[in-house]
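Student: After the sequence you'll find the predicted model.
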Amino acid sequence: MIKKIDNLTKHLYGQLFVACILGAVQVFAFAPFEQWWVIYPTFVGFFLLQKQLQKSTRRYFLVSFIFSISSLIATLCWIYVSMDLYGGMPKIVSALLIVLLCAYLAIYPSLALWASTRLSGVSDTQRYLLLIPVFWLISDWFRGYVLTGFPWAYLGYSHADTPLVGFAPVLGVQGITLAVMVICGALTLLIQKQKIGLSLSVISALLISGFILQQQQYTIAQPSINVSLVQGNIDQNEKWKKEQLSPSLQKYSALSETGLDDQTELIIWPESAIAALDVNVQAFLQPLSADLAAKNKTLMTGIIGYESKTDSYYNSIVTLGKLPNQQLPQRQGYSLQSENRYQKHHLLPIGEFVPFEKLLRPLAPYFNLPMSSFQRGTQLQNNLQTEQVSIAAAICYEIAFPELLRKNIGEKTGVLLTVSNDAWFGNSIGPDQHLQIARMRAIEFARPLLRSTNNGVTAIFDASGNELGRLPVNVAAVLSKKIQPTFGQTPYQYAGSYPLYLYCLLVLLGLFLSSKYKKHKTKS
């Protein structure tokens, strides 16, 4: 068997085939499959494959690109569902657009893998344990930032149920990614029978450190509150039709009335549960808010905010019902002027704003989706307030940007909230990956997280990232649980990614100086 593989990888087409398979298999490391161990044989296999390519850096980039793009296509294929169902384009065009998106995203890891071969004077040990992990982190950061960023499927997300998750509250999800890449390098050295003692020590140190960190308590639990998340399961094809608004509101109201118990203090409706401008549904919101206040309940719901002075639209969350007693009139209850709201800052390209819209909008319905002309909310916003707790919010795609959320979490922020509408992606693997990402935020900031969606996956996690409950997809239902808000700060909340930036800088500087020293010594 090994001889057959060796024969296959002697030629370019065989190398590309093996790289494609290794990359595609990585999808199984992420939700809903969650086979985290898959990461290791795929990367080790690729590193061993690259040993045959070091004499040709062009071929190495090509093989790296195939490895990366196949991984991304397998992992992000769910985006095709929205294009196929709502794009109004031929299937072949939708598929081509997905390939082009993944080809662009694949440039970043491909450059990282290719660049790791360009620094001369670096030993295999330094390359596998230091250089490749650092370049991989840098490529992830660029992918998550350039052109508004797409920080999806970071390797660390696949390891939420392993000892390495202990690094998340200290260094964030990318701290786990770094540990994963270092272990991949150490395993490669072991298979090649190089630095066996060092490799075993590195793997053991990372696993033990992660386990110890996992046992630490970073925040202090507060008195519990009763929450209920309402999943309306509104048909996406009907959601934005004017005639559907009233039935949708009645459905959410009925679920909130019959699906809750008297103990519920906080009710959550998902993103754009009210598919209308707030100015147009005051006759519904004002009586609802007064009724909730009389019952000592608070409701947070997704809605479309509108500011007439600037003719601006915002993807928003507003708070109704019982609110904190404050002196300012605008904070005594719900109103159009109430500051107790959140406006989405990080908008989704195409879905919420269209770049080059004069060019793209006429091309296909996909570039003209409902409510695709939103304005950005400010980056720093006040927490949503109830009488029991302060809540840091993120709408849909924003939950994938931990640095954005980190800036809006204070020591007295007790709960994280994300509302979403993943009905765009049908029964694909996308919503499960989205939930996996949201769960990591609970672990990084050691706070309970509420995730309310239109049709799934609606779920609640505690401050350790343990699932307290979830609703099945494509059903109208209510999820009610008791949660404990937490106060305090995790190291990641305090310092963000700056320790990782410093680590990468020091590693690259050290390897550069070491390479220069070796060259100088050789010439001498």
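Tutor: Cool, the structure landed. Numbering: from 1, shown residues only.
Student: Only C-alpha atoms from now on, for both contacts and neighbour counts.
Tutor: OK.
Student: Going by neighbour count, list what's buried in stretch 394-413.
Tutor: 394-402, 404-406, 408-410, 413 (16 or more other Cα atoms under 10 Å).
Student: Please flag which of those sit within strands.
Tutor: Counted as lying in strands by DSSP state E, out of the buried residues of stretch 394-413, are 394, 395, 413.
Student: Now do the contacts for the second one.
Tutor: Put plainly, it is residue 395. With contact set as Cα atoms under 8 Å, 6 or more residues apart in numbering, residue 395 has these partners: 271, 316, 344, 418, 419, 420.
Student: Below is an additional structure, to be compared with the one above:
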Amino acid sequence: MPRRALWPLLLAALGALHTVAHVHTDAWLLAIVAVAVLVASVARAGPARAALHGWAFGTGWLVAGTGWLFISMHRYGGLPAPLAAAAVLALAAALSLYLALAMAAYARWRRGRALPDAALFAALWLLAELARGVLFTGFPWAASGYAQVDGPLAALAPWVGVYGIGAVVGLVAACAAAGLRPVPAAAAVLLLVLPALLGTVDFSRPTGTLQVTLLQTAVAQDEKFAAERMPEAMAWTAQALLRAQGDLVVAPETAVPLLPGQLAESAPGYWEALLVHFARPGPAALVGVPLGDFERGYTNSVAGLSAAPPYRYDKLHLVPFGEFIPSGFRWFTEAMHIPLGDFQRGVRNPPSFAVRGERVAPNICYEDLFGEELAARFVDPALAPTLFANLSNLGWFDDSVALPQHLHISRLRTLEFQRGIVRATNTGATAIVDHRGRVTAQLPAQQRGVLTGTVQGRTGTTPYAWWAGRFGLWPLALLAAGVVLAAVFRRRT
């Protein structure tokens, strides 16, 4: 095979290696090196060739980072293996078009000057990641900033968030790709070393602690709605909820998998017993449960059980095909045999759940990928969360890298907002993460169990929470666009 044809395949392999740091905590530098090789390759190419290089790198990156989608489509959705594999590849290839356009623009507008070109690359890299994370409901899984959760750039999280960290990754990589020239080499080292030297500034302070109990139900996805398996799983969940001690017990997404009407028919008295128990002094509970009916619509929800008035959180950011059906794609949902289709969306800035003076903010499954949406809860400091709770069901993906990847994502959220998070999941990773992104307790994946521990609530607003809560991701997008426009203008003058 000619070398010219082989190089895109090597870049695709490098893109795949880029995702290693989304699972392994000591591989953050590998992600930067992979991007640096991409920079060097597109710097020597014309726009068309650079677009191919960016597309190949992005496709390898996303196939490796989201290959677990094959499990949900083939094993649980019933799609033949070739079609499921083709669907994963097609999604990765389509989403990589953003990076292809960015690399073509870089090849077209770079000037051959190391630092201005590095700034241009970082801006285009950022715009490509923002496009993937926002357009068409957004799919920001495996964004480059998540690979840095254990690296020195993690100190930037409370300032610029995951996309800002990704932009700095692009800047460091572009400086490193300039070789041993003194100025760009020094810039790359400084960008890596300075955040670590400065350390993480405390924008938050403690409010108190909660004793928490987290349930991991470990129900296989193909058994979750099975009549022969459901009664035993629901009984275990109820017993674990009723026996929990401390201040707060959390059960995962759809831990109770039946709608209210189905629950009243199939398990009469089940929900009422929970309501009566948690109305007494003792722990409060957050329980994942679908709510609604045919006339009013359905929601993927969290019910808050306590002596206080009833609490309800409805999922806002729904999963395409899993929780709502994009126009023209109902055939795909029917082929996947997904039992929960069109859900209603919750409100953008919901109230938190009050527990022992703490404000616990639930989010469901991959909602915690969208930090800019969580930031909206911090606009009013008096109502801002002091703690996050993520309720997830990743049973669709078995014991794949999706589980540690999601834990990485949650850890980055704690750094952005300087808030701890408790994660109650069906199959993993059920864990307690403090406001510094450190996992203080965790259950083994794929095993039923109960995790108990202590988590600290905190108050205060990080710079990222302040600007993202008010303006979303527009400040980053406008900054990147300004850098690109400046490069284009200088190129033409």
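Tutor: Received, thanks. Keep in mind it's a predicted model, so treat the numbers as computed, not measured.
Student: coming back round to it: nearest to residue 277 of the first structure among the buried residues of stretch 394-413 of the first structure?
Tutor: residue 395 (16.9 Å; Cα to Cα).
Student: Can you tell me the closest non-neighbouring residue to residue 396 of the first structure?
Tutor: What sits nearest to residue 396 of the first structure in space, not counting adjacent residues and going by Cα to Cα, 6 or more residues apart in numbering, is residue 420, at 4.3 Å.
Student: Give me the distance between the alignment partner in the second structure of that neighbour and residue 480 of the second structure.
Tutor: In the second structure, the residue matched to residue 420 of the first structure (TM-score structural alignment) is residue 392. Going from residue 392 of the second structure to residue 480 of the second structure by Cα to Cα, to the nearest Å gives 33 Å.
Student: So between these two, which is more surrounded?
Tutor: Comparing residue 392 of the second structure with residue 480 by other Cα atoms under 10 Å, the one with more neighbours is residue 392, at 27 against 22.
Student: residue ranges for the strands of the second structure, please.
Tutor: Using DSSP E, strands in the second structure cover 205-216, 248-251, 284-293, 297-305, 311-314, 353-355, 358-364, 387-392, 421-425, 431-433, 439-442, 449-459.
Student: what's in contact with stretch 118-125 of the first structure?
Tutor: In contact with stretch 118-125 of the first structure (Cα under 8 Å, 6+ apart) are residues 189, 195, 511, 512, 514, 515, 516, 518, 519.
Student: Show me how to select, in PyMOL, the buried members of those residues.
Tutor: Typed into PyMOL, the line below selects the buried ones among these, using 16+ other Cα under 10 Å:
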select buried, resi 189+511+512+515
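Student: Residue 116 of the first structure corresponds to which position in the second structure?
Tutor: Using TM-score structural alignment, residue 116 of the first structure lines up with residue 106 in the second structure.
Student: before we move on, what about residue 62 of the first structure?
Tutor: So, by TM-score structural alignment, residue 62 of the first structure is matched to residue 52.
Student: Show me the residue sitting in the middle of the second structure in space.
Tutor: When Cα atoms, centre = their mean is applied to the second structure, the residue found nearest the centroid is residue 369 (2.7 Å).
Student: got a list of what it touches?
Tutor: Contacts of residue 369 of the second structure (Cα under 8 Å, 6+ apart): 140, 141, 409, 410.
Student: ok, the first one - contacts?
Tutor: Contacts were defined as Cα under 8 Å, 6+ apart; by that measure residue 140 of the second structure touches 129, 132, 133, 134, 369, 370.
Student: quick revisit: how near is the corresponding residue of the first structure for the residue nearest to the centre of the second structure to residue 20 of the first structure?
Tutor: Aligned by TM-score structural alignment, residue 369 of the second structure pairs with residue 400 of the first structure. Residue 400 of the first structure sits at a distance of 27 Å from residue 20 of the first structure (criterion: Cα to Cα).
Student: same check, this time on residue 128 of the first structure
Tutor: Taken as Cα to Cα, the span from residue 128 of the first structure to residue 20 of the first structure is 21 Å.
Student: ok, the contacts of residue 369 of the second structure in the first structure: which stay?
Tutor: Mapping the contacts of residue 369 of the second structure onto the first structure (both residues aligned by TM-score structural alignment, their matches' Cα atoms under 8 Å) leaves 140, 141, 409, 410 still in contact.
Student: Show me what the second one aligns to in the first structure.
Tutor: Spelled out, it's residue 141 of the second structure. In the first structure, residue 141 of the second structure lands on residue 152 (TM-score structural alignment).
Student: aligned partner of residue 272 of the second structure in the first structure?
Tutor: Counting by TM-score structural alignment, residue 272 of the second structure lines up with residue 286 in the first structure.
Student: and what of residue 423 of the second structure?
Tutor: Using TM-score structural alignment, the equivalent of residue 423 of the second structure in the first structure is residue 451.
Student: And the helices in the stretch 201-350 of the first structure, which stretches?
Tutor: 242-258, 282-294 (DSSP state H, counting those that start in this stretch).
Student: Could you check how far the match of residue 369 of the second structure is from residue 276 of the first structure?
Tutor: Taken as Cα to Cα, the span from residue 400 of the first structure to residue 276 of the first structure is 26 Å.
Student: Lovely, talk soon.
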